[in-house]
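Engineer: Here is a sequence together with a model predicted from it:
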Amino acid sequence: MTTQRMIFSLIALAVSFGAHAADTLAVIDPKVPCEPPAYPRASLVNEEKGVVTLAMQVGPDGVVAESKVEKSSGFKNLDKAALKALSACKFKPGTKDGKAELSWTKVEYNWKLD
């Protein structure tokens, strides 16, 4: 097996949905280390790649309260790995009228092989 290297890009999309719109949307906190997802071994062997879009509900404390796959990469193992790892990241919470509140945001993760 050849050595493969993962290149990733992580984008917190400025998208909010639901009944309550926030003045600012939750984004991954750049001041707190956020480990990128580990490439699943089976996905490496099968040379799977793709982009997964996750919907994350972030609490006022910046912790993910709920997360789900909004758009699949096309590979279940990649989707699960991204969901697990990125749900553990610390976020800057969304705010309304200057006050942190529970809000939804989207995170896109691009799985690439090099």
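Structural biologist: Arrived safely, thanks for sending. Numbering: from 1, shown residues only.
Engineer: hey, let's count contacts and neighbours off CA atoms from now on
Structural biologist: Will do.
Engineer: three-state assignment of G18?
Structural biologist: Secondary structure assignment for G18 (DSSP: H, G, I helix; E, B strand; the rest coil): coil.
Engineer: One more to weigh against that first structure:
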Amino acid sequence: MNKHLIGFIAATLLSGAAFAGETPAVFDAKNCKADYPKASLLNEEQGTVSMSFLVSASGEVLDSKVEKSSGFKNLDKAAIKAISACKFKPGTKDGAVAQTWTRVDYAWAL
């Protein structure tokens, strides 16, 4: 494993818009990682990006957005791209599988 990969925090949190009876989608953080962008490594860029993903009832990412930037565009873009390609376990609403928003914090650390 590349020692420069990442210090990774995958925190799926209920968003402020989540209602009682709603469980957000989750993914396997151990098997879904992003490669550190080369330019970011050279410039010793680090930070945590907070993102939201709209996940379909089949576990595919339909939409994504950066909620809070890491402070570095390359790190933000790499995290969105990598997590968007991951397969999620769908969330539920009132006990039924459903399309839900989920939040993920991704920490880049050297």
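Structural biologist: All right, it came through fine. On a predicted model such as this, the values are computed, not experimentally measured, just so you know.
Engineer: now what about the TM-score between them?
Structural biologist: The TM-score (TM-score structural alignment, normalised by the length of structure 2) is 0.86; 108 aligned residues with a C-alpha RMSD of 2.1 Å.
Engineer: which stretches of structure 2 form helices?
Structural biologist: The residue ranges that make up the helices of structure 2, judged by DSSP state H, are 38-42, 73-84.
Engineer: Out of these, which is the most enclosed?
Structural biologist: Each of the helices of structure 2 was assessed for mean neighbour count using mean count of other C-alpha atoms under 10 Å. The highest is helix 73-84, with a mean of 18.
Engineer: what does that helix correspond to over in structure 1?
Structural biologist: With TM-score structural alignment applied, helix 73-84 of structure 2 matches the range 76-87 in structure 1.
Engineer: One more: stretch 48-58 of structure 2?
Structural biologist: Using TM-score structural alignment, stretch 48-58 of structure 2 pairs with 51-61 in structure 1.
Engineer: tell me which residues of that stretch are tucked away?
Structural biologist: Along stretch 51-61 of structure 1, these residues count as buried under the neighbour rule (16 or more other C-alpha atoms under 10 Å): 51-60.
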